Every structure is written in C-alpha cells, then in structure tokens.
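Q: the sequence isn't on hand, but the structure is:
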C-alpha cells in the first residue's frame, strides 16, 4: 500500500510539473543546468556544462566559458582560456571545452544561457590546478 501511495504522489508531482511547464503558451523553460571543472591529469583542464533535467520543448542556447588566472578572484580579473556554445543544450546534453595547462593556475567555468530573452549566468567554483591538470585546491 505504501508503494502505491508513493507512486501516486510521484505521478501527481510529474503531472504538476508538466502543467507548470506548459503555461504561457509553452514558452516556459524549466531546466536544471550544471557547470563543472575537471582536471584530466594529462596537462589539460575541461569545463563541462550539462542539462541535467528539463521540462520544456523550447531551445536552450548556452555559452560555456573557461577562465584562467594567476589568482583566485572575480572572472573579470581572469582571462578567457576557452569558449564553446550551442543554440540548444538539449536534455542530458553536455557542452565541453578543454585547454592545456601551461602553469599552475586558478580556473573557473561559467555558463550564460537565455531564458525568455533574458541572459542568466551560472558560475562554478574556482579551482587551482597544477601543470599536470591535477586539482590542487577548490576555492568555493
């Protein structure tokens, strides 16, 4: 009986999510995006933007930027190391950009996406990688 009530609750929650996503002529976007850094241990660092979950038929344009700097700080004080973009980061899709590590430095990844004509920004934490692309310290 408990399994049935849990299943019914999940179905009702799913129905609610679909109804909310279809409001306003289907123009709404409900998506869970993530941005991560990974050191590959081969002298490279990769930034990954991923659409973890979405309830929307609308396209989701995304630009992924990987920043590097000698000090941890605001990305405006760092330089762009690499950039990638797509007109639609579909459900479970990923966008990646990899760069070679020239020397130990701080890296930060940021995604910029458009929802209802407005630019939204999601920034990952700043991480220090050594010259081999191995994580040394996370700054937040």
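A: In hand now; what should we look at? This one's a predicted model, so the numbers in the text were calculated from it and none came from an experiment.

Q: drop to CA atoms for contacts and neighbour counts, all remaining ones
A: Fine.

Q: quick check: residue 82 touching residue 96?
A: No: if you go by Cα atoms under 8 Å, residue 82 and residue 96 don't touch, sitting 9.7 Å apart.

Q: which stretches of the chain form strands?
A: Here the chain has its strands, by DSSP state E, at 31-39, 44-54, 62-69, 79-86, 94-100, 105-115, 118-123, 127-129, 135-138.

Q: any idea of the angle the fifth one forms with strand 44-54?
A: Put plainly, it is strand 94-100. 170 degrees (axes from the mean of the first three to the mean of the last three Cα atoms, to 10 degrees).

Q: here comes the other one, which I'd like you to weigh against the first:
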C-alpha cells in the first residue's frame, strides 16, 4: 500500500511566506505614498473651501475673519494631519490661509506647507512646493 500525504511541507510553507514578505516589502511603501497623497489632496481642497468662505464673508461683512467656526471650519472636518491657520492684514482686508503638515503627514517631506491668499495665489511663500497642488 502506498503512503499518501495530504497538506504542505514546512519548506513549501516557508517559501510561500517568503514570497508574501517580499510582496509586502514592495507594496507597503507605495501604499504609504498613496495615503500621503490622499491627505495632501484633502488639505488643498479644505484650503480652497476656506478661501471661498472668506470671500463670502467679505461680501457679507466687508472684512475677512480669522474665526474658523464662522467660516464653517467645523463642517470642513479639519484634518489632524494638517494645522490650519488664518493670517489677516492689519485692516482685515487681506488674508493668507496656511496648512502645515503635522503628525504622520510630516513624513511627506516634499509637501509640508500649503497656503492660499485673497487673490487665489497658491504657495506664495513656498514656491518650491507648487507641484504639491497637482
């Protein structure tokens, strides 16, 4: 009678685990970059929404504001990966909204800062990172 074995040998199992480990080592960094780009897109969209809300506030009250709650900042669900700040001129007739990477987003070293002003100009103080808006 012939001895029939069912199942996998230890060597076959180790080879399969090695192949999975290599695939994970290749795919994980790409996945991390994808996640960073997704949060980058979220931050730029929020900056543009805040700038539009500033223009609406200017139309209603004649000046800009630095209060996120008035601009609907709570509804925008400001991310924990970026710190947003509104800088106003002395007469509140000009603004610059900035977003600086925080927490895990700091590993996105090419795109740490974003800004938009009342003219719609992007990254005036950080021209090296204009490509981050794409």
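A: Received, thanks. Keep in mind that what you see is a predicted model, and the values were worked out from it rather than measured.

Q: how close are the two chains, by TM-score?
A: Here the TM-score for the pair of chains, by TM-score structural alignment, normalised by the length of structure 2, is 0.34; 73 aligned residues with a Cα RMSD of 4.3 Å.

Q: got the contact list for residue 83 of structure 2?
A: Applying Cα atoms under 8 Å, 6 or more residues apart in numbering to residue 83 of structure 2 gives the contacts 98-102.

Q: quick one: secondary structure of it?
A: Taken by DSSP: H, G, I helix; E, B strand; the rest coil, the conformation at residue 83 of structure 2 corresponds to strand.

Q: so residue 84 of structure 2 versus residue 17 of structure 2, what's the distance?
A: Between residue 84 of structure 2 and residue 17 of structure 2 the computed distance is 44 Å (Cα to Cα, to the nearest Å).

Q: and the two? which has more neighbours close in?
A: Each of residue 84 of structure 2 and residue 17 has its neighbours counted (other Cα atoms under 10 Å); residue 84 has more, 21 against 12.

Q: would you mind measuring from the residue nearest to the more buried one when sequence neighbours are not counted to residue 60 of structure 2?
A: If the residues on either side of it in the chain are set aside, residue 84 of structure 2 comes closest to residue 99, at 4.4 Å by Cα to Cα, 6 or more residues apart in numbering. Per Cα to Cα, residue 99 of structure 2 is found 25 Å from residue 60 of structure 2.

Q: so between these two, which is more surrounded?
A: residue 99 (20 against 10).

Q: the helix or strand harbouring the more buried one packs against which elements?
A: Per DSSP states H and E: residue 99 of structure 2 is located in strand 95-101. Applying 3 or more Cα pairs under 8 Å, 6 or more residues apart in numbering; DSSP states H and E, one finds that strand 95-101 of structure 2 contacts helix 10-61, strand 82-88, strand 113-117.

Q: thinking again about what came up before, between the strands of structure 1, which one is closest to residue 15 of structure 1.
A: Between residue 15 of structure 1 and these, the tightest spacing by Cα to Cα is seen for strand 44-54, at 14.2 Å.

Q: any idea how far residue 112 of structure 1 lies from residue 36 of structure 1?
A: As judged by Cα to Cα, residue 112 of structure 1 and residue 36 of structure 1 stand 14 Å apart.

Q: check residue 81 of structure 1 too.
A: In this view, residue 81 of structure 1 and residue 36 of structure 1 are 15 Å apart by Cα to Cα.
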